[in-house]
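[1] using only what follows, build the 3D model:
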Amino acid sequence: KHQLLVLDNFEQVVDAAKDIAELLRACPRLQVLATSRTPLRVRGEKELPVPPLALPPLDPLQVSGGLTGETLSQYAAVELFIQRARDVKPDFTVTNETAPAIAEICCRLDGLPLAIELAASRIKLLSPQALLNRLGHRLEMLKGGARDLPLRQQTLRNTIDWSFDLLDENARVLFRRLSVFVGGWTYDMAEAVVNADGQLGIDLYDELESLVNNSLTQSREVNGELRFSLLATIREYAHDKLHDSGEGEHIHRAHAAYCLTLVEQAEPELVGPNQAGWLDRLELEYGNIRAALDWCKTRDLERGLRISGALYRFWEMHSHIREGREWLETFATLSTGVTLSRAKVLNAAGAMADYTGDYASAQAYFEVALAVFELHGDRRRMAAALNNLAMALSFQMQFDEARKWLEQGQALKRELGDPWSIANGLDNLGRIAMFQHDYERGRQYVAEALEMFRSI
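    Take a look at the predicted model:
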């Protein structure tokens, strides 16, 4: 006779796994189905991870028929939300107007069933959009589950507490420190940030494996490298723990230092043959970079200046123009003085203003940046600022003045022997010539620039 033994929440008695192994050896026709937040680690065990519920894409263009009540109901997370909302509000329906908010609620809650159920119970008093607006602090919002549920399932925080309490102290330390990452991390990144001073005193590999096994950390392969992440709700919980521990300042500083090293390493590669790979790398880590910039606003302005200044070409090439300008102007405004790092940010802010058609602001930024570069004798950056200032003037129809600054910049570039910058300047001289209807001269400049670009 074949029999199935179902064991729920086995993580609470995981030390009894050896008894299950003995039972299976004694009963060849017995099968055991165990739900657990951590593997049993017995021979013959087959792990079947239970993923979050399927989520809709937030881009309406990725959903056949757009984001409507009908199209959203095919996704398990939304279907659960609708069911639980109707439990407290029987006439609840999803309209074309509320569909985007409901989709975003489910995505913000990572497709976690308990989180979705707790959120849906608020529909009795809140519209979907009002509920979405209050999800900035998920853990405080998501409570008040059914009284007949176990206490651990009545609030989202209690549920995560249940898993957190299973960890040993070393894993708890690692868990809270990893919350500094936004959008994921690799093993090497964790080693560089959470153990930056080399005094963590734990086996990082073992404790990271423990977090994965306890379903608190997820892992997936990206570009041939294993990448780890925390669901947003889990990260919020862990970050609260980091704040309470008093380690937040130290870990955030290490995280910002890592991001600075990354962007400054990438910066020179964005104008060469490795450009595509580095752009992809920066895009992959953009969540971390944003978090570092946000922390630097109030904790480390100089580091924020250097990070934002190094990101100029990335923002330009990956169409983050408006966001890039906001970051650059934020740090330029918050900081003072005539430092090179601030001048570099002003120069980049001018370029972003140029791209958005704000040529007067661009000119003002470039003029201040040029003066500081001259003060420091930084000829390479002087050449770049001269080029940028010239183009801002040309867009304001001041062609003769623009050509004067460009030619001055070209002389500097040739002294420095920078072929990419020389080619860029030639291209800009060609543009100005064509703006003035001197097409033959413009063609000559552009042809020379093209030849140089091809040789780089």
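[2] could you use CA atoms for every contact and neighbour count after this?
    Noted.
[3] now do E140 against T155, distance only.
    The spacing between E140 and T155, counted by Cα to Cα, to the nearest Å, is 9 Å.
[4] who's more crowded, those two?
    T155 (22 against 12; other Cα atoms under 10 Å).
[5] just give the closest residue to the more buried one, not the sequence neighbours.
    Ranked by Cα to Cα, 6 or more residues apart in numbering and with sequence neighbours excluded, the top spatial neighbour of T155 is K143, at 4.0 Å.
[6] now the second one, please; I'll put the structures next to each other:
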Amino acid sequence: MRDLRHDSTPAHGNLPLEPDPFVGRSAELAELSRALGASRLVTVTGAGGVGKSRLAVRAAARCAPRDGAWRVELAPVRDPEFVEHAVVEAMGLTDHTTRSPCETLLAHLAGREVLLVLDGFEHLVDACASLVAELLRRAPGLRVLAVGRRALSVAGETLFPLPPLDEEEAVALLEVRAGQQAVSAGDDREARALCRRLDGLPLAIELAAGRLGTLSPGQLLERLDDRFRLLTGGCRDALPRHRTLRTAIGWSHELCTAEERLLWARLSVFAGRFDLEAAEYVCGGNGLPAGDVLDVLSALLAQSVLTREETAAGVRYRMLDTVRAYGAEWLEATGDADRVGRRHRDWYVGLATWCELDWFSPRQGEIAARVETELPNLRRALELALAEPEEAHLGQFLAGSLWFYWVGCGRLSEGRHWLEQAVRLDTGHEQSRLKALWVLGYVAILQGDTVPALAALQECREEAERLASDKALAYAEHRTGCLALVTDDMPRAETLLRSALDRYGEIGELNSNVLMSQVELAMARAFQGDLPEAVRLCEDVRRICDDHGERWARTYALYVLAYAAWSEDDLDGARELLTDCLKGAHAFRDLLGAVLSLELLALVTAAEGHAAEAAVLQGAADRMWPSVGLPLFGSAHYNAPHVLCEARAREHLGDERYEECRRRGTRLGRDEAVRRALRRPGPPAPRGPGAAAAAGAPTHEPAASPTRKGGETAG
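    Model (predicted):
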């Protein structure tokens, strides 16, 4: 019997030489190297084309032990019985005895320190797991780096899920590979967009780089809907399964059972992330019982067809766009795409309905996070519903039901887009269209776009009267009152808002909209000089909000209460209320609530003697307004605090210094601006010769006390 410990096997393994530069992955490489140092079995998992093999080879070269690192390419092996033979062959071993290949391996590994890289094992997982378990048990000097789309599920295994490249690394890879062909990766903006569309998949990016000799990144972007035909033609010496994107993804598809392929195809209807309940409803039935979806989904997750993510709304699953596109082709081929698409639409219409009802509750924060997470799917549902004439009323209903998100969570522009599409359609479902009309009017008001707002609300009111729809009439009247408020017609605003509140009471309506009508009535009273009535109305709103756990409408009540406190020279009280208000608005991403708070907080800051800091906050507000609409609605009443603050700051700082501080504020991002506004300035310092020139810090000057009369201000 030959002693295989002293054969002529190469000492340092068979790792392939890298034909081109290794780009990016420095963090993953370091982390994988540490994992190999701490565990005898590490399995790199991830989707096809994500770069598992290349990273594994680089890590193996870095961590190769005394007797070398050996790579075994298992993709060509079809019969599980030949797994052991493939390992023996890759290690260059020969044995003419009657021993099994496993015994041959164990004899060779005895006393040696070896790293074995098993690449592409997913179709042979049971045979590989059995072999690895046996080798690790009997060869203490062995470490194994497995590379595949699922775990081996062997005791002691450390999983290393490999994500796609981040945008910077993806662009760097595109540029390097383009440069190797003496072509340009083109405009940076287009290159980044291309890498995003390709999910940061290294294989897809390398194949795209191969097309840059013929097409620009912009042209590639235009053709990506047919990505599987476009991205072909990898290097001749590449692994067969890596030569085209379709083949790389198809390799995973071949390994799936019939049920797994069916679920993969149906899951392609989702855009972005989805949860288990949605998958069960949308994908269950017609050959795949809803009760089986969890098990089949788990299998796809184990094979890296899906990834699992923790979000603010809980656990979600997602497919890379490239994997989804492959599944979508199969879904079309099954002839089931329309049915699954309708189920997807119905699920998200139902979800939006539930979220709207639950908005008026202590779960507002959860609802905001849920809708934010589900937004890509809600968009897809809107697209599908509004494109089908017979189902367009569902799109109208969906666009209107999401009013709380468009208005309360910083999505005015997007909401306007969907609502304008919705109201143009005559679906024969009047109530759905009426809802979309008043929500459109509301959104346009908040953007300061008064003419379209008035047109939508007038049409809503006329149709509501014709159809005797008390609810739509109340909402139309309410929002018309809101329009009068922001256009400085306070008597009309008060009349309409009081009437709307009466109508809400008659039909038993109590929700965030109703509370907002009361806050808006309070604003109208405050602007007309009746601060006690404004305070009474908003204290009532605050009490109801606290009873129901409502936080969004509460922030606007706090704004009015802060305005009243400032008007009464209660600066500490005004700051405390505005701090609470700004925190609440920012948490919901309510840009309007946040910027109104910031404007009033700037005035309070100036009154406290911090003119420079007030100017910075005004600059920050100036930067935020374009994301909302017309600054301060073009309203003289809403603009009064801004005008007074600017006048005081300029008086104390001088025009040049004021503009310098204001420009500093315009450079602040939204989060940074809010953090700064919430940080209470220190006590104002006496004004001295060098105070105005203090760079980078607020200048602290005492402010002259304003003269106030019934909410009107004069410097």
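[7] which residues touch the alignment partner in structure 2 of the residue nearest to T155 of structure 1?
    Taking TM-score structural alignment as the criterion, the aligned counterpart of K143 of structure 1 in structure 2 is T232. Contact analysis of T232 of structure 2 by Cα atoms under 8 Å, 6 or more residues apart in numbering lists L207, R243, T244, L245, R246.
[8] check L174 of structure 1 too.
    Contact partners of L174 of structure 1, counting by Cα under 8 Å, 6+ apart, are V194, L204, E207, L208.
[9] what lines up against it once you look at structure 2?
    Aligned partner of L174 of structure 1 by TM-score structural alignment: L263.
[10] what's the answer for A266 of structure 1, then?
    A266 of structure 1 maps onto C355 in structure 2, by TM-score structural alignment.
[11] quick one: that match from G508 of structure 2, how far?
    Counting by Cα to Cα, the gap from C355 of structure 2 to G508 of structure 2 is 20 Å.
[12] equivalent analysis for L537 of structure 2, please.
    From L537 of structure 2 to G508 of structure 2 the distance is 19 Å (Cα to Cα).
[13] equivalent analysis for L131 of structure 2, please.
    Distance of L131 of structure 2 to G508 of structure 2, computed by Cα to Cα: 71 Å.
[14] try V616 of structure 2
    In terms of Cα to Cα, V616 of structure 2 sits 45 Å off from G508 of structure 2.
[15] the two: which is more packed in?
    Per other Cα under 10 Å, whichever of V616 of structure 2 and G508 has more neighbours is V616, with 27 against 10.
[16] quick one: what's aligned to that one in structure 1?
    So, by TM-score structural alignment, V616 of structure 2 is left unmatched.
[17] list the contacts of V616 of structure 2.
    V616 of structure 2 touches C661, R662, R663, R664, G665, T666, counting by Cα under 8 Å, 6+ apart.
[18] quick one: furthest residue from the center of structure 1?
    K1 (53.7 Å; Cα atoms, centre = their mean).
[19] so what's that one closest to, chain neighbours aside?
    R29 (6.8 Å).
[20] picking that back up, specify which member of the contacts of V616 of structure 2 is nearest to V147 of structure 2.
    Nearest to V147 of structure 2 among the contacts of V616 of structure 2 is T666, at 49.4 Å by Cα to Cα.
[21] now for the closest one, how many residues are close by?
    By other Cα under 10 Å, 19 other residues sit near T666 of structure 2.
[22] how close does it get to V282 of structure 2?
    46 Å.
[23] got it, and R670 of structure 2?
    For R670 of structure 2 relative to V282 of structure 2 (Cα to Cα), the value is 38 Å.
[24] which of these two has more residues huddled nearby?
    Here R670 of structure 2 and V282 are set side by side on neighbour count (other Cα under 10 Å), and the busier one is V282, at 24 against 19.
[25] about what we covered before: give me the neighbour count for the residue nearest to K1 of structure 1.
    R29 of structure 1 - counted by other Cα under 10 Å - has 11 other residues nearby.
[26] against H2 of structure 1, how distant is it?
    Counting by Cα to Cα, the gap from R29 of structure 1 to H2 of structure 1 is 5 Å.
[27] need the counterpart of A155 of structure 2 in structure 1.
    Taking TM-score structural alignment for the superposition, A155 of structure 2 sits opposite R43 in structure 1.
[28] going by distance to D87 of structure 1, which of the contacts of L174 of structure 1 wins?
    L208 (39.5 Å).
[29] mind listing what that closest one touches?
    L208 of structure 1 touches A171, L174, counting by Cα under 8 Å, 6+ apart.
[30] secondary structure element holding the alignment partner in structure 2 of it?
    Aligned by TM-score structural alignment, L208 of structure 1 pairs with L297 of structure 2. Using DSSP states H and E, the element containing L297 of structure 2 is helix 293-302.
[31] quick check, the match of K143 of structure 1 in a strand?
    No - counting by DSSP: H, G, I helix; E, B strand; the rest coil, T232 of structure 2 is not found in a strand; it is coil.
[32] quick one, strands of structure 1?
    Here structure 1 has its strands, by DSSP state E, at 3-7, 30-34, 185-186, 218-222, 225-229.
[33] how about these, which one is nearest P51 of structure 1?
    Closest among the strands of structure 1, using Cα to Cα: strand 218-222, at 9.9 Å.
[34] find the residue at the geometric middle of structure 1.
    In structure 1, the centroid-proximal residue (Cα atoms, centre = their mean) is G287; its distance is 1.3 Å.
[35] which position in structure 2 pairs with it?
    By TM-score structural alignment, G287 of structure 1 lines up with P376.
[36] next structured bit after the host helix or strand of D546 of structure 2?
    In this assignment (DSSP H and E), D546 of structure 2 forms part of helix 531-548. Per DSSP H and E, the first helix or strand lying C-terminal to helix 531-548 of structure 2 is helix 552-567.
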